[in-house]
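Enquirer: No sequence on hand, only this structure:
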């Protein structure tokens, strides 16, 4: 604005007088953000109090959470050291030990010696009269027993020589070890030591004050030692249970029954490429692949098959839902089907199908069809038919009518009007939404599988129920993440090509 056209001071004052409400700052406008901010703060404080978040955080057992997470990426070796009343010991391992049938780990040092024991054995002697059933006692000697056929058995003593363990040292790491000898258990961890006396029966007596990593509920009961990620141990009167933790997944390729078990990657490669046949009927490569697929501990073939079931379940359910929702959405769109009754009936059907969660549908169809992929496919089909039908009908109601009117103006039949005036506008949207639901249902199929609908979800739930195979759970979770990532990338690329945009 030039100086000649610029309003003078009297004119500015006149404008200000006429529109004073525009120039005056509104106190209400400044108060509104303060009220919103205060409301948010009040809601957060109320939620903190109502759900007792502070109390929950303060009393949470973070140690258990850490151990639980460690179970996902590690495995345990669990030797049990039994202690006899005379102080001698015997070492045993869990039935499916990751070390195989003849475990001999370097971190357990055993001192052994041969001892001669005297044991009682029963020997049959002369026949004796069997007492009557009504008799409350018999007149045989206290050390005699009645054998089969009416013979008496008398106790006889025999001697035998056997090898026993007299001292055991378990080394977890440089800072943690447990030594057992002469019915004394000495645990060392983080520069502290704890000595406990066991009686070979049911009583444990601490000889020194308990450090922070040792707990005992009542005097004489078992003592639990927690060493963090390294592992833990339980000391009882007649047994020391060791739980030594190692990072990684044990026997991921070959289980303890495989001829390749315990061999290095180089040894396996040498056997596969140039070694003599382990089994004359097939090559070493075929044997190695068979051992991997049928690994008893990881069950790779079964896991991969269940994962494929989940993918097929998501694809078939989404495909059928798209096929059914496609024609129904034209009946639900007001601008395509003028009948209000038809619109409302179809839309309410869509509302019913999608208002029942997919998880609930899965429970229903599992009961109807039994456990298996059919229940999962039906649950996805019912839920997605309602959701896709609603989305498709809304897309139809928002089309540009000019294109449809243009096709009508040339005298095209009603079917041709929909084909050339409507479909080109909505088909990319339909395909994009169907692809998104296909990718999303790959995740959803995992959840509904846990209730019996088959697939990897059921396998995952079975592993979680054992409360010990958490490394198997981690394996399946990682497999699910990889599959979801791949299908998400494929879905994004296809949607971007359909919509004419760039993939992200």
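Expert: Noted; the coordinates are in hand. All of these numbers come straight from a predicted model, not from anything done at the bench.
Enquirer: can we go C-alpha only for contacts and neighbour counts from here?
Expert: Noted.
Enquirer: Strands of the chain, residue ranges please.
Expert: 74-77, 80-83, 89-92, 108-127, 144-146, 151-173, 176-181, 184-189, 192-198, 204-206, 214-215, 223-226, 231-235, 239-247 (DSSP state E).
Enquirer: would a markdown table of the ones you listed with mean neighbour count and distance to residue 404 be doable?
Expert: Output for those, formatted as a markdown table (neighbours: other Cα atoms under 10 Å; distance: least, Cα to Cα, whole Å):
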| stretch | mean neighbour count | distance to residue 404 |
| --- | --- | --- |
| strand 74-77 | 19 | 63 |
| strand 80-83 | 21 | 80 |
| strand 89-92 | 18 | 81 |
| strand 108-127 | 13 | 82 |
| strand 144-146 | 18 | 102 |
| strand 151-173 | 16 | 77 |
| strand 176-181 | 20 | 80 |
| strand 184-189 | 19 | 80 |
| strand 192-198 | 19 | 84 |
| strand 204-206 | 20 | 88 |
| strand 214-215 | 16 | 79 |
| strand 223-226 | 20 | 74 |
| strand 231-235 | 20 | 72 |
| strand 239-247 | 20 | 65 |
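Enquirer: before we go on, here's another structure to hold up against the first:
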């Protein structure tokens, strides 16, 4: 192997200055582009105050929302009275005065005391919040244990909540006598004030996913449910246990499976019908927009500007317009997809037509074929696989888009998803619907990809 010295390299560079100067220019251009990208990113970081946004973000709330996607909370409320404690639950809770969670125990109040119809009465309440965490409640005192630490709080009903000594790191109080917040980590939290104690005990999983608290199958183990389905006595004389179980699942008041599935089907149909109608209308109009098919320049320009108008207005804006015109529902969503995709398909189809091979058309004309036959046999076979492939891709993409426009009132699961997010407490329902959407998009993406590959492969083989 021959090595070249620096002197020889300089001699070569002197003999061919154009070659080496071009190399230096390319190197400098690369460095300049890299420096420009870095400068732009630094400017964007400053302009959008990314650092301040990240520093000021409430990551605790974000973590709580994320935990709510994969867990649920049981929220008993213990109200202080002078001589007793009243135990209640939120309106749609699975628990009630005659049904309490296993981790909550209490001593019955003395005879003669009365509690509201929707509450149970007790003289002492104990709650175990995860491992090594507990709350003991009496009408005059609350004792909180976390790990090896204990916090005693004196209660004057309706007046104040006063801790004994300094608060541990896992408890906070903004001002003397006001409410005290106790944090148990993922296991939950408690809010203790002069009026009541609100406990939030968190568990992994989705509560009552199959059967709500009104179902006769609620609270039974999987084995017990299958035993009833296969050989147990009828729980409802009007139908079999299997039919009853299916009815309870579909009409689950907490998860609303039947309504969610119906809304998901509406989203799928909305995307399919909107894409289909857009394809059917854009196909003939594309022939008018293609300059090599229709030689009239005025017709070309008018048709292309019509396509530009339809696709320049975002699908979400069309959805808002049609929601006002037709009211909330799938018709507004179908119309929004139809208008937007007609413009997009028209542009794509016309460009595909303008790039065809004219030899096939010339061959058809040479044998005296009619203009319609020339288009049918000389143009359509060339572009049809491409057009169908594009339509299939947009059908899969519109399944996702239909979810977004549904959130503004265009129907489908998007509206259901938005309603669940607005409550700010049903994040497990949000996670359930997002998971269903991901599954549908995954299935449709694979179907669309397989069909497009077959069409493109067929075209290549032909």
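Expert: Looks like it came in fine. All of these numbers come straight from a predicted model, not from anything done at the bench.
Enquirer: closest one to residue 471 of structure 1 among the strands of structure 1?
Expert: Each of these has some distance to residue 471 of structure 1 by Cα to Cα; the shortest is strand 74-77, at 6.8 Å.
Enquirer: contacts for that closest one?
Expert: With Cα atoms under 8 Å, 6 or more residues apart in numbering as the test, strand 74-77 of structure 1 has contacts from 97-99, 231, 242-250, 471.
Enquirer: Quick one: map residue 363 of structure 1 onto structure 2.
Expert: By TM-score structural alignment, residue 363 of structure 1 lines up with residue 320 in structure 2.
Enquirer: if you skip the residues just before and after it, what's nearest to its match?
Expert: residue 408 (6.6 Å; Cα to Cα, 6 or more residues apart in numbering).
Enquirer: Tell me if I'm right that the one you found and residue 318 touch.
Expert: No - if you go by Cα atoms under 8 Å, residue 408 of structure 2 and residue 318 don't touch, sitting 10.6 Å apart.
Enquirer: Around the residue nearest to residue 320 of structure 2, count how many other residues there are.
Expert: Residues lying near residue 408 of structure 2 (other Cα atoms under 10 Å) number 18.
Enquirer: Likewise for residue 371 of structure 2?
Expert: Counted with other Cα under 10 Å, the neighbours of residue 371 of structure 2 add up to 12.
Enquirer: Return the residues in contact with it.
Expert: Contacts of residue 371 of structure 2 by Cα under 8 Å, 6+ apart: none found.
Enquirer: which ones are touching the alignment partner in structure 2 of residue 488 of structure 1?
Expert: Structural correspondence for residue 488 of structure 1 with respect to structure 2 (TM-score structural alignment): residue 445. Residues near residue 445 of structure 2 by Cα under 8 Å, 6+ apart: 393, 396.
Enquirer: thinking again about what came up before, mind checking which of the strands of structure 1 is nearest residue 415 of structure 1?
Expert: Among those, the nearest to residue 415 of structure 1 by Cα to Cα is strand 74-77 (63.0 Å).
Enquirer: Tell me the mean distance between that closest one and structure 2 once they are aligned.
Expert: Taken over the aligned residues, the distance from strand 74-77 of structure 1 to structure 2 averages 0.9 Å (mean Cα distance after the TM-score superposition for structure 1).
Enquirer: so where in structure 2 does that strand end up aligned?
Expert: Under TM-score structural alignment, the match for strand 74-77 of structure 1 is residues 71-74.
Enquirer: for stretch 405-420 of structure 1, same thing?
Expert: Under TM-score structural alignment, the match for stretch 405-420 of structure 1 is residues 362-377.
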